[in-house]
Each structure stands twice: as C-alpha cells, then as structure tokens.
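K.L.:
Just need the structure, nothing else, for what follows:
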Amino acid sequence: MQTTGWEDEFREYVTARGPALLRTAHQLTGHPLDAEDLLQSALTKTYQAWERIEDRGALDGYVRRAMVNINISQWRRRKLEEYPSDELPEQVSCEPAGTSEVHEALEQALRELPERMRAAIVLRYYEDMTEPEIAKTLGISVGTVKSTVSRAMAKLRTALELPAP
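P.N.:
Got it, this is the predicted structure:
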C-alpha cells in the first residue's frame, strides 16, 4: 500500500507526540480508556484537516483544541443522559501500580472538578500554556481563565487539605 508524503508526516507526528497528547487526554477525561477514545477522535479530526493545516508548529494546539471540544460535547451529551439515583455506583480505580498517594489524591481531586475547571488546570499546569493561549483554546476571555484557574486551585487545595498560599 502506497502512502502520500503527508500521510507519512502525520504518522511521524502521532508517533512523536502521541504519548504527550494521551497524557493530556487522560487529564481531561480522568479515565485511561476514555482518554484513548478522546485522543483517537481528535487525531481523526486532525488527519481529516491535515492538508489544510499550514502551520505545523501549531499541531499540538490543534489537537488539544479538538480534544477539549470533543470532551465538552461528550460531557454535554452525557449530562442529558444521566439521571439522579439513590444508590452510588461502585468506584473503580484504574491508576497504575506504584503511583504515590499524593499523585492519586491529586488525580481524584482533578476528576471531581467541573469540566471547564479541569480543562483550564490541565492546559495551564500540565501543558504549560499561558492564560491567553488557554483563553483562545477554550474560547473564553483571559479574565475567565484567571478566575477559573483560581477557583479550581482553591478547590484542589481544599480537596487535598493544603494551606492557602
């Protein structure tokens, strides 16, 4: 099977950046299998648009934005399908063996954050994006990014029982 140059370029990009993008997807979803599905969907969208993406330096941003958009869309669909129940579901932990207690507590606290807060924290502290970059990625104002990150950090500190700065 013969491939075109851009297909090889796409394959190289996925090979090189896939693990980092998967970590971002995991932080957005809070679950490894959901993260794989999210990344696959985002890479499918990227593959379809590959020839139209002129700035190859912006590929990570394109994929991250696709992941955020897809995750929010899925969350909105799920929100409509979920109904309150008197019984709590059993909690399943999918954390890798050997993970420290602090890391586990942080992962749990991140999973409990609302979608926008989680996305803002992941983009700011895991992807090391600036506030203007986060605002552009999430389609919100810089002020909203600042307040969202601040409120999210306060919730994380409370959940982890850390003192305020």
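K.L.:
going forward, measure contacts and count neighbours with C-alpha atoms only.
P.N.:
Fine.
K.L.:
For the protein, just list every one of the helices.
P.N.:
For the chain, applying DSSP state H gives helices covering 5-29, 32-49, 59-81, 101-112, 115-121, 131-138, 142-159.
K.L.:
will you turn those helices into CSV that also has mean neighbour count?
P.N.:
Formatted as CSV, these follow (neighbours: other C-alpha atoms under 10 Å):
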stretch, mean neighbour count
helix 5-29, 16
helix 32-49, 17
helix 59-81, 16
helix 101-112, 15
helix 115-121, 23
helix 131-138, 18
helix 142-159, 17
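K.L.:
Make TSV out of these and add distance to V92.
P.N.:
Below are the helices of the chain laid out as TSV (distance: least, C-alpha to C-alpha, whole Å):
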stretch	distance to V92
helix 5-29	14
helix 32-49	12
helix 59-81	19
helix 101-112	12
helix 115-121	20
helix 131-138	30
helix 142-159	19
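K.L.:
Which one, of the ones you listed, ends up nearest to Q91?
P.N.:
For the helices of the chain, the distance to Q91 is smallest for helix 101-112, at 11.1 Å, taking C-alpha to C-alpha.
K.L.:
want to put them side by side, so please do this one too:
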Amino acid sequence: MALRASRGPTDEEFAELVHVAWPGLYRTALLLVRDHALAEDLVQTALARTYSRWSGIRDVGAARAYARRALVTTATSWFRRRSFHGERPTAELPEPDTDRDPRGPTGDRIDLLAVLAQLAPRQRAVVVLRYYDDLSVEETADLLGVTTGTVKSQTSAALDNLRRLLGDGVDLPDETPTSTTTTITTGGHHG
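P.N.:
Next up is the predicted model:
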C-alpha cells in the first residue's frame, strides 16, 4: 500500500483567501492602527506572512484565522516600536488637536478612530477583537498571547475609559460580550 503525499493549498486557494479575508482584516487593522495606509501595510504584511507559511497549511479553512493571528502579532510588534506611537519626522510640526470632539461635528455621530486612539494599545486591541471581530475571551487571549484574566481586566478598563471619553448618551455593555450581538450605540436621534 503506497502512501499518498498530502498536497498543500494552491496559489488559487490563497488568492481566494485574500479576496474573502481582506475586508475583515482591513477593518480590524484600521481600528488597531488608526491610519488607512498603515492598515493596508499591516494587512499586506499579515498576508505575506501567511503566504510564506502557505505550503505548510493543511486546512485552508483555518488559513483565515492564521492570517488574523499574523495581523494581530504584527500590530502588537508595531505597538512596541517607539516610532509607531506618533513620533514621525515631518518638515512642519502639526498643530495639536486638543479641541477635537469624538462625537464629530454634528454631536451625535462618534468618530470611532478618534475615540479608540485615546485607549492604550492593548485596550484598543481587546475592544476591536472582542466587540468588532466578535471573538471570545479565549480567542482574544490566544491571539494576543495573554491570559483570559488579562483580556477581561483590559476589557473592563477599556469600557471604563470609553464611558469617561464618551460621556452620557452612549450605551456600552456592562461587561465583556457573551453573545454575538453586542453593540456600542450612541443615544443621538437618527433620521
């Protein structure tokens, strides 16, 4: 009886992964890094890392989770770099944005990127992964390489900070999400 060698996924399957996974990966990246160009770079880096391991992937269905892990791992390493925290050389110094209202110019729509930018990187990552990517505490802990207790405490601290930043009129969950339908809403009127 001859053993049949298992084949790795094809380049066509990788192209399909990119097509299907890009929008979700980009949204996660944008919420993590707060910049469109950096988010695109982050997704491309994550997909390049995924492709570099492509021949070793046996379950194409798990490749999307692998790409998300590569994205979060890369973002975490970027957070640790000093240059990522806003220190970039420029010809002119930018004006400080001290009067920016996170609710935006109309007062009832929240500028999500501006609010998330005020959270610490790990708190921002936990909020994005738990509430926007709808991951469990365990999945979030695994992606970030921390304990479930750390995810829970960072989520609690992040929600406290969001309540402080957003003030009255914004409904935030009291604890970490337990269902797939947790939302963060504003109390403004919508026409």
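K.L.:
Can you give me the TM-score here?
P.N.:
TM-score for the superposed chains, counting by TM-score structural alignment, normalised by the length of the first structure: 0.80, backed by 152 aligned residues with a C-alpha RMSD of 2.8 Å.
K.L.:
So which of the helices of the first structure is nearest P89 of the first structure?
P.N.:
helix 101-112 (14.9 Å).
K.L.:
Kindly calculate the angle that that closest one makes with helix 5-29.
P.N.:
Per axes from the mean of the first three to the mean of the last three C-alpha atoms, to 10 degrees, the angle that helix 101-112 of the first structure makes with helix 5-29 is 100 degrees.
K.L.:
list the helices and strands helix 101-112 of the first structure packs on?
P.N.:
Secondary-structure packing of helix 101-112 of the first structure (3 or more C-alpha pairs under 8 Å, 6 or more residues apart in numbering; DSSP states H and E): helix 142-159.
K.L.:
Give me the contact list for stretch 129-141 of the first structure.
P.N.:
G61, R64, R65, V68, A120, L123, R124, V142, T144, V145, K146 (C-alpha atoms under 8 Å, 6 or more residues apart in numbering).
K.L.:
try 7 Å this time
P.N.:
R65, A120, L123, R124, V142, V145 (C-alpha atoms under 7 Å, 6 or more residues apart in numbering).
K.L.:
Near I140 of the first structure, how many other residues are there?
P.N.:
12 (other C-alpha atoms under 10 Å).
K.L.:
Now the residue mapped onto Y132 of the second structure from the first structure: closest residue in space that isn't a chain neighbour?
P.N.:
Superposed on the first structure with TM-score structural alignment, Y132 of the second structure falls opposite Y126. Nearest non-adjacent residue to Y126 of the first structure, counting by C-alpha to C-alpha, 6 or more residues apart in numbering: T24, 7.3 Å away.
K.L.:
just L129 of the second structure next, same as before
P.N.:
For L129 of the second structure, the spatially nearest residue (C-alpha to C-alpha, 6+ apart) is L135, at 5.8 Å.
K.L.:
now R34 of the second structure
P.N.:
Excluding its sequence neighbours, the residue lying closest to R34 of the second structure (C-alpha to C-alpha, 6+ apart) is L113, at 5.8 Å.
K.L.:
The one you found -> the first structure?
P.N.:
In the first structure, L113 of the second structure lands on E107 (TM-score structural alignment).
K.L.:
Quick one: map R65 of the first structure onto the second structure.
P.N.:
Matched to the second structure by TM-score structural alignment, R65 of the first structure sits across from R69.
K.L.:
meant to ask about P32 of the first structure, not that
P.N.:
In the second structure, P32 of the first structure lands on H36 (TM-score structural alignment).
K.L.:
who's in contact with its match?
P.N.:
Applying C-alpha under 7 Å, 6+ apart, the residues near H36 of the second structure are L30.
K.L.:
how much space between the most centrally placed residue in the second structure and R68 of the second structure?
P.N.:
By C-alpha atoms, centre = their mean, the second structure has its centre lying nearest to T28, at 3.4 Å. Plainly put, T28 of the second structure is 9 Å away from R68 of the second structure if you go by C-alpha to C-alpha, to the nearest Å.
K.L.:
follow-up on the earlier one: what is the most widely separated pair among the contacts of stretch 129-141 of the first structure?
P.N.:
Farthest pair in the contacts of stretch 129-141 of the first structure, by C-alpha to C-alpha: R65 and V142, 16.2 Å.
K.L.:
one step back: if I look at the residue nearest to L129 of the second structure, how far off is A62 of the second structure?
P.N.:
15 Å.
K.L.:
neighbour count winner among those two?
P.N.:
Legend: neighbour count by other C-alpha under 10 Å for L135 of the second structure and A62, higher for L135 (20 against 10).
K.L.:
which residues touch the nearest residue to E36 of the first structure once chain neighbours are set aside?
P.N.:
Ranked by C-alpha to C-alpha, 6+ apart and with sequence neighbours excluded, the top spatial neighbour of E36 of the first structure is L22, at 6.7 Å. By C-alpha under 7 Å, 6+ apart, L22 of the first structure lies in contact with A35, E36, L39.
K.L.:
so which of the residues you listed comes closest to L88 of the first structure?
P.N.:
Ranked by distance to L88 of the first structure (C-alpha to C-alpha), these are led by A35 at 23.4 Å.
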